[in-house]
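>>> no sequence for this one, just the structure:
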């Protein structure tokens, strides 16, 4: 039996990987200085929740086959130092995933936006078509218990993040998967805290595409100018496949794909999602599926959690939740909801939660990102800014950055909730966007407004 210890086991991907290894029959232990829901309950149910929070070097023993190191851990972590002293192999989770999938056909989905949606579509189609595969995805998906699966399947679908690998490795995660097939959906400046220079950020994607093997395939979104220029300039022998939004039409708030076999109804919508869908189709074709198989399965795909997720609605109003936080994601989501329901008023709420979004120097990148909304609202918690050692953005700076003179700012989640509850949602959509949770705002009362 293999024996692995997780340093920072509570993270979204880390705890899912731990659970996947338990399912595989490995012995798993772990530590963390904080673990929140749902990680806490899921680790507890599997019997691997740490008995107490903190770091305990005594947990690191010579019988371990390896350490899996999370990004949350610091470089001077006492458990990490003990493992290094004992000569125990230390893996970041991307390195470990590669280690477990060396003999598989590795498909990596990369890009500043759309990664989770594209990966989710591919997973849904493969599962619906009863094809055996492993995966790593960055969000919980309907029909999948875990965000990670490792088995003897011949294929693995990986959501490839450009963020740093671990405290020991300051390169992007996606380099470690050594893809056979790669997709790049778009490039838009993100992770300002580790890539303060946009040129350096863009270069990570160029390097990633450049590593496509001669017998592999690079699938790229030609609708994104930065991706198109970078991909077309590459001197690689691998097959290059450009894609853009799948042809579609909207009828009475419902999107239909235009295909050779007729009009295909789908649940997802918006130009950005139609690009994601086409990219997923090209991946499925590269894996040997037919267009007919893809169109058959895509009709039942309802989207990934918090990606234009409909959480309440009636015949003339909808409440959507979305993970959007970076400027490009924000703009794509706002535009999609407004385009789908042009006759409805759109109230868009964005929580500034990440280091980039709370940074005054990065703020101009949000210009025009909420232009399609009829009412634009920003929520930020001063405590979140303080934790990141940033000054609290004022209303004037935000209005100037977003170029919305009518932008409304809230710094108290209760007051935001009261404001939203007071609105009339007749022929009105409400879009809540955040990589956080509005300080645990209870949405049940708000959902009731849409019944």
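Structure's in. What do you need? Not measured: the values here are computed from a predicted model.

>>> rest of the way, CA atoms for contacts and neighbours
Fine.

>>> in the top helix by length along the chain, what's buried?
In the chain, taking DSSP state H as the definition, the longest helix is helix 271-286. Under the neighbour-count criterion of 16 or more other C-alpha atoms under 10 Å, helix 271-286 has 271-284, 286 buried.

>>> closest to residue 238 among these?
Closest approach between those and residue 238, by C-alpha to C-alpha: residue 286, at 12.7 Å.

>>> quick one: the strands in the stretch 101-250 of the chain?
105-110, 134-136, 148-149, 155-159, 164-166, 169-172, 181-184, 217-221, 239-243, 248-251 (DSSP state E, counting those that start in this stretch).

>>> any residues touching the third one, and which ones?
It stands for strand 148-149. Identification of contacts with strand 148-149 by C-alpha atoms under 8 Å, 6 or more residues apart in numbering yields 13, 16, 17, 20, 134, 135, 136, 137.

>>> another one to put next to it:
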């Protein structure tokens, strides 16, 4: 039995990998200085929740086969230092995923936006047709108990490829460690400015990603994104290249229909970005041997990944969605999608600017026009977050100027925002609540209970 220890086991990705290894039969231990739900309960159910919080160098023993280091752990972590002292192999999360899949056909889906949804669509279609694969995805999916699955026997490993850093010891982008046989790039739009201070330094990661594809591998890409096309055209690698675009479709009475040779088929998802994601997923499934008819049959029942245009409530008066959108390109595409789907309704686009990168005045201007398609535009942010990080203070006027719209309503507390929505006439409106946070802990199901 292999013994593996996790430093920072409570993270969203880390605890899922810990569960996957536990279910594979490994002896798993871990530590963290804070573990929140749902990680806490999910680890506890499997008997691998640490007995107490904190870092304990004595947990690092010579009989460990590996130590897996999460991004949350700092460079002076005492458990990590002990592992180095004992000469135990320390892996980053992506390094260990590669170690688990190096004898499989690896499919890696990358891009600034859409990667979680495309990965989810591929897994949904494979699951629908009873095709068992190993996987790692960044959202909880209907029909899947965990976000990571690892086996000895499965032929394929489907992975969401993140461009963020690997660990405190390894400053490479995660997706550079997977060496895909089949890769996809959905789009390139500047993100993570805390580690990629210029757009060129960010874009360079995708060029490196293409270089990491195995010789003779396949590269699938969004031909409507000029930055993606640029990095694809500039590669000298001998790869099989396949592009995709928005498919033919129609919208009737709030339902999007995909045009196929067998006639129109209704979809549970909507918006140009999701239709684009669908075609990316189709291209991957085709590489895995799935016919178009089988893909079309399966994709009809795909309802979306968690927090990706997830329906909060639908009443006779209003509709409410929540979405993980926080980067400018995501906010734009999701807002546009909702307006296109509900042309006859008033769209209330509400964005919580939650990440420190987004609150940076230099980056804030990237949001210009992002909420233009909304009829009522709202931005919520917490000035206390800026004080904590000792960042330059921004004002509501700075927000309006950056977005290029004086009509934007700016709220600096979640309570103010909640009160506004509670008193607003919701008749004939669609609410789009966008954030990578939680609107200060606001219960959106309660807020939009009808």
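Everything's here; your move. Quick caveat, the model's predicted, so the values are computed rather than measured.

>>> Kindly provide the TM-score of these chains.
Remark: TM-score between the superposed chains equals 0.98 [TM-score structural alignment, normalised by the length of structure 2]; 449 aligned residues with a C-alpha RMSD of 1.0 Å.

>>> Farthest pair within the contacts of strand 148-149 of structure 1?
13 and 134 (14.5 Å).

>>> show me where the stretch 351-450 of structure 2 has helices.
Assigned by DSSP state H, counting those that start in this stretch, the helices in the stretch 351-450 of structure 2 fall at 361-364, 383-388, 396-403, 414-423, 444-447.

>>> Pick the most deeply packed of those.
Highest mean neighbour count among these (mean count of other C-alpha atoms under 10 Å): helix 396-403, with a mean of 18.

>>> other SSEs contacting that helix?
Where contact means 3 or more C-alpha pairs under 8 Å, 6 or more residues apart in numbering; DSSP states H and E, helix 396-403 of structure 2 is packed against helix 361-364, strand 409-411.

>>> Any idea which of those gets closest to residue 322 of structure 2?
Closest to residue 322 of structure 2 of those, according to C-alpha to C-alpha: strand 409-411, at 18.1 Å.

>>> What is that closest one packed up against?
Against strand 409-411 of structure 2 (3+ C-alpha pairs under 8 Å, 6+ apart) you get strand 376-380, helix 396-403.

>>> Can I get those in TSV including distance to residue 446 of structure 2?
Below are those laid out as TSV (distance: least, C-alpha to C-alpha, whole Å):
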stretch	distance to residue 446 of structure 2
strand 376-380	19
helix 396-403	27
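
>>> closest to residue 121 of structure 2 out of those?
strand 376-380 (30.4 Å).

>>> Is it correct that residue 208 of structure 2 is in contact with residue 176?
Yes. Taking contacts as C-alpha atoms under 8 Å, residue 208 of structure 2 lies within contact range of residue 176: 6.9 Å.

>>> what about the two, which has more around it?
Neighbours per residue (other C-alpha atoms under 10 Å) separate residue 208 of structure 2 from residue 176, with residue 176 holding more: 24 against 15.

>>> Pull the number of nearby residues for the closest residue to residue 417 of structure 2 other than its chain neighbours.
Of all residues not flanking residue 417 of structure 2 in the chain, residue 411 sits nearest, at 6.0 Å (C-alpha to C-alpha, 6 or more residues apart in numbering). Each residue near residue 411 of structure 2 was counted by other C-alpha under 10 Å, and the total is 18.

>>> Quickly note the distance from residue 411 of structure 2 to residue 384 of structure 2.
Distance, residue 411 of structure 2 to residue 384 of structure 2, using C-alpha to C-alpha, to the nearest Å: 13 Å.

>>> can you check residue 357 of structure 2 too?
Distance of residue 357 of structure 2 to residue 384 of structure 2, given as C-alpha to C-alpha: 15 Å.

>>> With residue 267 of structure 2 instead?
Per C-alpha to C-alpha, residue 267 of structure 2 is found 42 Å from residue 384 of structure 2.

>>> What residues sit buried inside stretch 53-68 of structure 2?
In stretch 53-68 of structure 2, counting by 16+ other C-alpha under 10 Å, buried: 55, 56, 60, 64, 66, 67, 68.

>>> which ones are touching the spatially most central residue of structure 2?
Nearest residue to the geometric centre of structure 2 (C-alpha atoms, centre = their mean): residue 116, 4.6 Å. Neighbour list for residue 116 of structure 2: 137, 138, 139, 160, 305 [criterion: C-alpha under 8 Å, 6+ apart].

>>> repeat for residue 248 of structure 1
Taking C-alpha under 8 Å, 6+ apart, one finds 255, 256, 257, 258, 274 in contact with residue 248 of structure 1.

>>> between those, which is nearest residue 338 of structure 1?
For the contacts of residue 248 of structure 1, the closest approach to residue 338 of structure 1 (C-alpha to C-alpha) belongs to residue 255, at 13.4 Å.

>>> Counting neighbours, what do you get for residue 167 of structure 2?
Other residues near residue 167 of structure 2 come to 23 when the count uses other C-alpha under 10 Å.

>>> whereabouts in structure 2 does the longest helix of structure 1 align?
Per the alignment by TM-score structural alignment, helix 271-286 of structure 1 matches residues 272-287 in structure 2.

>>> Need the residues that contact the matching stretch.
Outside stretch 272-287 of structure 2, the residues that touch it by C-alpha under 8 Å, 6+ apart are 114, 117-119, 121-122, 126, 182, 184, 186, 220-222, 242, 244-247, 291-292, 295, 333-334, 337.

>>> Filter these down to the buried ones, PyMOL style.
Selection of the buried residues among the contacts of stretch 272-287 of structure 2 in PyMOL, burial being defined by 16+ other C-alpha under 10 Å:
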select buried, resi 114+117+118+119+121+122+126+182+184+186+220+221+222+244+245+246+295+333+334+337
